[in-house]
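Peer 1: Here is a sequence together with a model predicted from it:
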Amino acid sequence: MLRSREELDALLDDSARAWLDAALTSAAGANGPGNGDRPAGASGTATGATVPTPGRGTTPVWELRFAEAGRLCGQEHADSVRVLLLTAAGAGADTLTRLYARGTAAERRALLIALPRLGGLTPPGAALPLVEDALRTNDTRLVAAAVGPYAAEHLDTHAWRHAVLKCLFTGVDVDAVADLERRAAGDGELARMLADFAAERTAAGRATPPDLIRVLALAGEHSEES
């Protein structure tokens, strides 16, 4: 569950609160007038400053804080802190792609969770390659984060069906799939794909998971091709 800034202030100790204040100030500076979605290596304002980084030229300070969040604020709060940093910075597609490419699984998960909160992404589906990459992994943390509201809004029908199947393959609870009931309802092609998957499991002597039965029932509702 993501926590607000106010909730974090009540939970963090003095040192972590001070670190978060400085990190958010740096991120907000990166989103200041004229800064936009600056690439790594660009100079910054006093609050959106950059620092030399071996092999990368210079890196915005807030991006370094993004990576430090788990260590400085605790792993239980890392997602919340990272989402706050991304939104404060107004991170665009270029920044998200850079952070995703060099990030750990935990950092990538937070980035995926943040996508529906970053309303300024242009074009609106600009971060889909990150969602698609996460769905190609077998990391259940990334798969669960990838099928959130951003995927529900922007994945095309074919890709969304395969995302649902990916959840079933990897054991991700389908409750993680945003807008599942609306998108699955009456989807005859999804129903066929799920029925094939169920048949494969039965032939292999494996039980059909309840989530599969649940989604199959949704996909069969009002479908003329069940």
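Peer 2: That came in fine, so what should we check first?

Peer 1: make it CA atoms for all contacts and neighbour counts henceforth
Peer 2: Fine.

Peer 1: quick one: contacts of stretch 107-127?
Peer 2: For stretch 107-127, contacts defined as CA atoms under 8 Å, 6 or more residues apart in numbering pick out 66-67, 78-80, 82-83, 86-87, 90-93, 96-97, 99-100, 130-131, 141-142, 145-146, 148-150, 154.

Peer 1: Can you say which of those residues are buried?
Peer 2: 66-67, 78-80, 82-83, 86-87, 90-93, 96-97, 99-100, 130-131, 141-142, 145-146, 148-150, 154 (16 or more other CA atoms under 10 Å).

Peer 1: distance between stretch 21-34 and the chain's centre?
Peer 2: Mean-position distance between stretch 21-34 and its chain equals 22 Å (CA atoms, centre = their mean, to the nearest Å).

Peer 1: ignore the last one, stretch 111-123
Peer 2: 9 Å.

Peer 1: now the helices: where do they sit in this protein?
Peer 2: For the chain, applying DSSP state H gives helices covering 5-11, 14-30, 61-73, 75-89, 93-102, 105-114, 128-136, 140-146, 149-154, 157-170, 180-184, 188-203, 210-220.

Peer 1: Can you point out the buried residues in the last one?
Peer 2: Read it as helix 210-220. Buried, per 16+ other CA under 10 Å, within helix 210-220: Asp211, Leu212, Val215, Leu216, Ala217, Leu218, Ala219, Gly220.

Peer 1: Let me have those residues in JSON lines, extended by distance to Arg108.
Peer 2: Formatted as JSON lines, the buried residues of helix 210-220 follow (distance: CA to CA, whole Å):
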{"residue": "Asp211", "distance to Arg108": "26"}
{"residue": "Leu212", "distance to Arg108": "27"}
{"residue": "Val215", "distance to Arg108": "27"}
{"residue": "Leu216", "distance to Arg108": "30"}
{"residue": "Ala217", "distance to Arg108": "33"}
{"residue": "Leu218", "distance to Arg108": "31"}
{"residue": "Ala219", "distance to Arg108": "31"}
{"residue": "Gly220", "distance to Arg108": "34"}
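
Peer 1: ok, so of the residues you listed, who is nearest Asp9?
Peer 2: Asp211 (37.7 Å; CA to CA).

Peer 1: need the contact list for the closest one.
Peer 2: Contacts of Asp211 (CA under 8 Å, 6+ apart): Leu168, Asp173, Val174.

Peer 1: Give the closest residue to Phe66 in space, chain neighbours not counted.
Peer 2: Arg82 (5.6 Å; CA to CA, 6 or more residues apart in numbering).

Peer 1: let's bring in a second one:
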Amino acid sequence: MTQTAPWTRADVGARLADDAARAWLDEALADAARAAQAPPVESSPYTSHSWELSFAAAGRHCGQDNADAVRTLLLVEARAGVETLTRLYRQGSAAERRAVLLALPALVDGPCAVHLVDDALRTNDTRLVSAAVGPYAAAHLDPHAWRHAVLKCLFTGVPLDAVADLAVRAAGDAELARMLTDYAAERSAAGRDIPHDLERALTLTGEQPQRPQEL
């Protein structure tokens, strides 16, 4: 399933291949909901709930194409807090980490989960980078980190369409324009093409892209 979070239970159910997968999802979501209603318990790095086993097994039961959506639904149903999200991210596979990143806008109001975005942006995994630059990053990354996130997308080939609120945050950003111009000049000097996305981002800052020989 393409990356279009947030998903609904109906969206996901319609995509599942058979009744067994839908029954598995119903039980997994019910388990997550029970965990959300349970009294809080003393937490530790080793604390986990049964729904987290379903979080890990989502691809096996519902298909890899649906795993992002299923995992995101489970996190939302369980009302996972930053501590749980951080643990699942640290201990999870790349696919599980991606689901945590996609769920952040629905679960975390403030910047207290920015460390997860920062970690994803230090990788060269394009699916993690793409998930990291969504609405949560747009709302909570500081200007310096956000500019470097845009450059990271260009370095790794992640389309800038993945960057939430790109036009809003890029508008009038002279420092981003400088960074983009410097990167374009480096590519031009190395005889490499300048990505169309770079020119588009530069235009959004209010600067006009120059021809490669002018950079």
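Peer 2: Noted; the coordinates are in hand. None of these values were measured; they are calculated from a predicted model.

Peer 1: Find the nearest non-adjacent residue to Leu154 of the second structure, please.
Peer 2: Leu198 (7.1 Å).

Peer 1: Over to Pro52 of the first structure?
Peer 2: Using CA to CA, 6+ apart, the nearest residue to Pro52 of the first structure is Thr58, at 4.2 Å.

Peer 1: and the one you found, how far is that from Thr50 of the first structure?
Peer 2: From Thr58 of the first structure across to Thr50 of the first structure, the span is 6 Å (CA to CA, to the nearest Å).

Peer 1: And those two? Which one has more around it.
Peer 2: Neighbour totals were compared for Thr58 of the first structure and Thr50, and Thr50 leads with 23 against 17 (other CA atoms under 10 Å).

Peer 1: Does that one touch Glu63 like I think?
Peer 2: No. The pair Thr50 of the first structure and Glu63 does not pass the contact test of CA atoms under 8 Å, sitting 9.1 Å apart.

Peer 1: which one in the first structure is aligned with Pro40 of the second structure?
Peer 2: Correspondence of Pro40 of the second structure to the first structure, assessed by TM-score structural alignment: Asn35.

Peer 1: ok, its match to Ala10 of the first structure distance?
Peer 2: 32 Å.

Peer 1: Those two - which one has more neighbours?
Peer 2: Taking neighbours as other CA under 10 Å, Asn35 of the first structure and Ala10 compare with Asn35 leading, 16 against 10.

Peer 1: For the helices of the first structure, could you give me a markdown table that also reports distance to Gly41 of the first structure?
Peer 2: Below are these laid out as a markdown table (distance: least, CA to CA, whole Å):
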| stretch | distance to Gly41 of the first structure |
| --- | --- |
| helix 5-11 | 29 |
| helix 14-30 | 13 |
| helix 61-73 | 11 |
| helix 75-89 | 16 |
| helix 93-102 | 12 |
| helix 105-114 | 21 |
| helix 128-136 | 22 |
| helix 140-146 | 28 |
| helix 149-154 | 29 |
| helix 157-170 | 35 |
| helix 180-184 | 41 |
| helix 188-203 | 45 |
| helix 210-220 | 46 |
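
Peer 1: ok, the most centrally placed residue in the second structure - contacts?
Peer 2: What sits nearest the mean C-alpha location of the second structure, by CA atoms, centre = their mean, is Ala131, with 2.1 Å. Going by CA under 8 Å, 6+ apart, Ala131 of the second structure touches Arg98, Leu101, Leu102, Ala162.

Peer 1: Leaving out the residues flanking it, which one is nearest to Ala95 of the second structure?
Peer 2: Asp68 (7.4 Å).

Peer 1: ah, wrong one, I meant Ala195 of the first structure
Peer 2: Leu216 is the one closest to Ala195 of the first structure (CA to CA, 6+ apart), at 7.3 Å.

Peer 1: how about that neighbour, what's its partner in the second structure?
Peer 2: By TM-score structural alignment, Leu216 of the first structure lines up with Leu202.

Peer 1: hang on, its match packs against Glu175?
Peer 2: No. Using CA under 8 Å, Leu202 of the second structure is not in contact with Glu175, being 10.6 Å away.

Peer 1: What is the neighbour count of Leu141 of the second structure?
Peer 2: 18.

Peer 1: Please say which position in the first structure it maps to.
Peer 2: Checking TM-score structural alignment: Leu141 of the second structure goes with Leu155.

Peer 1: Can you get me a residue count around Arg206 of the first structure?
Peer 2: 11.

Peer 1: Could I get the contacting residues of the alignment partner in the second structure of Asp9 of the first structure?
Peer 2: In the second structure, the residue paired with Asp9 of the first structure according to TM-score structural alignment is Gly13. By CA under 8 Å, 6+ apart, the contact list for Gly13 of the second structure reads Arg22.

Peer 1: For the residue opposite Ala144 of the first structure in the second structure once aligned, which residues are in contact?
Peer 2: For Ala144 of the first structure, the equivalent position in the second structure is taken to be Ser130, counting by TM-score structural alignment. With contact taken as CA under 8 Å, 6+ apart, Ser130 of the second structure is in contact with Cys153, Val158, Ala162, Val163.

Peer 1: distance of the second one from Ala32 of the second structure?
Peer 2: Counting by CA to CA, the gap from Val158 of the second structure to Ala32 of the second structure is 33 Å.

Peer 1: Those two - which one has more neighbours?
Peer 2: Ala32 (25 against 21).

Peer 1: rewinding a little: now for the residue nearest to Leu154 of the second structure: which residues touch it?
Peer 2: Leu154, Leu180, Ala184.

Peer 1: Also Arg82 of the first structure?
Peer 2: By CA under 8 Å, 6+ apart, the neighbours of Arg82 of the first structure are Phe66, Ala69, Glu107, Ala110, Leu111.

Peer 1: distance of the aligned residue in the second structure for the third one from Arg169 of the second structure?
Peer 2: In other words, Glu107 of the first structure. Under the alignment by TM-score structural alignment, Glu107 of the first structure pairs with Glu96 in the second structure. Taking CA to CA as the measure, Glu96 of the second structure falls 28 Å from Arg169 of the second structure.
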